[in-house]
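K.L.:
have a look at this prediction, sequence included:
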Amino acid sequence: MDHIAITGRQIAAARALLGMSQSKLAEGANISVPTLKRMEASDGPASGMINNVAAVRLVLESAGIEFFNGTGVKLGSR
């Protein structure tokens, strides 16, 4: 995992690609649903504690999501 910031829109798009609910992602990242909602609602880089954003990113990347160019996401092979 690199240290490029991910955006709230990337998190929401990644979740949509996976068909993953907010509650499932929040549970996997060990954060609350309201915390995830705030991240996804962020303009620009996802807001929140760095460790929480990293945990969300890890769950999504473990499910096959690739983040790129600071704005894009794709579902790669696992």
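P.N.:
Great, that's in hand.

K.L.:
from here on, just use CA atoms for contacts and neighbour counts.
P.N.:
Fine.

K.L.:
the residue nearest to the spatial centre of the chain sits in which helix or strand?
P.N.:
Closest residue to the average C-alpha location of the chain: residue 11 at 3.4 Å, with CA atoms, centre = their mean. Element membership for residue 11 (DSSP states H and E) is helix 8-18.

K.L.:
what's next to that helix, contact-wise?
P.N.:
21-22, 25, 39-47, 57, 60, 63, 65, 67, 71-75 (CA atoms under 8 Å, 6 or more residues apart in numbering).

K.L.:
buried among these? Make that a PyMOL selection.
P.N.:
Buried subset of the contacts of helix 8-18, written as a PyMOL selection, criterion 16 or more other CA atoms under 10 Å:
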select buried, resi 22+25+39+40+41+44+45+46+47+57+60+63+65+67+73
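
K.L.:
of the contacts of helix 8-18, which belong to strands?
P.N.:
In this view, the contacts of helix 8-18 that belong to strands under DSSP state E are 65, 67, 72-75.

K.L.:
try it against this one:
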Amino acid sequence: MTLTIGNQLKAARALAEVDQKWVAEKSGVSVNTIRNMEARGGEPITSGAVTVKKVQTALEAAGVEFLPENGGGAGVRLRKQAPA
């Protein structure tokens, strides 16, 4: 599953409880790039595939799962933790 829209990125950050600066640092892209990606809102992100993958990988390492579109749009959730 992939990061596709700006609102999905914003929701992923909220679930992971991280700010734009954290995502930028962990993904190796600029804060302005993160801002621009989120500014797309419900529209597709127009950044390059390599940039999107870097951002997605950083958020996945923070425990976020990206969900496929299922008629209601793309989504995110926190990865389920294994029972202790």
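P.N.:
Right, received. Where do you want to start? Nothing here was measured: the structure is a model prediction, and the numbers come from that model.

K.L.:
quick one on the thing from earlier: could you dump the ones in strands among the contacts of helix 8-18 of the first structure to CSV with distance to residue 7 of the first structure?
P.N.:
Shown next, in CSV, are those (distance: CA to CA, whole Å):
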residue, distance to residue 7 of the first structure
65, 14
67, 10
72, 9
73, 10
74, 14
75, 16
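
K.L.:
so how far is residue 77 of the second structure from the aligned partner of the residue nearest to the centre of the first structure in the second structure?
P.N.:
Taking TM-score structural alignment, the alignment pairs residue 11 of the first structure with residue 9 from the second structure. The spacing between residue 9 of the second structure and residue 77 of the second structure, counted by CA to CA, to the nearest Å, is 11 Å.

K.L.:
do the same with residue 69 of the second structure
P.N.:
As judged by CA to CA, residue 69 of the second structure and residue 77 of the second structure stand 13 Å apart.

K.L.:
and residue 65 of the second structure, by the same measure?
P.N.:
Taking CA to CA, one finds residue 65 of the second structure at 5 Å from residue 77 of the second structure.

K.L.:
next: residue 58 of the second structure.
P.N.:
Where residue 77 of the second structure is concerned, residue 58 of the second structure sits at a distance of 15 Å (CA to CA).

K.L.:
can you count the residues close to the residue nearest to residue 39 of the second structure when sequence neighbours are not counted?
P.N.:
With CA to CA, 6 or more residues apart in numbering as the criterion, residue 39 of the second structure has its nearest non-adjacent residue at 6.1 Å, and that residue is residue 6. Neighbour count of residue 6 of the second structure, defined by other CA atoms under 10 Å: 22.

K.L.:
residues contacting the alignment partner in the second structure of residue 73 of the first structure?
P.N.:
Residue correspondence to the second structure (TM-score structural alignment): residue 73 of the first structure is matched to residue 76. By CA under 8 Å, 6+ apart, the contact set of residue 76 of the second structure is 8, 11-12, 64-67.
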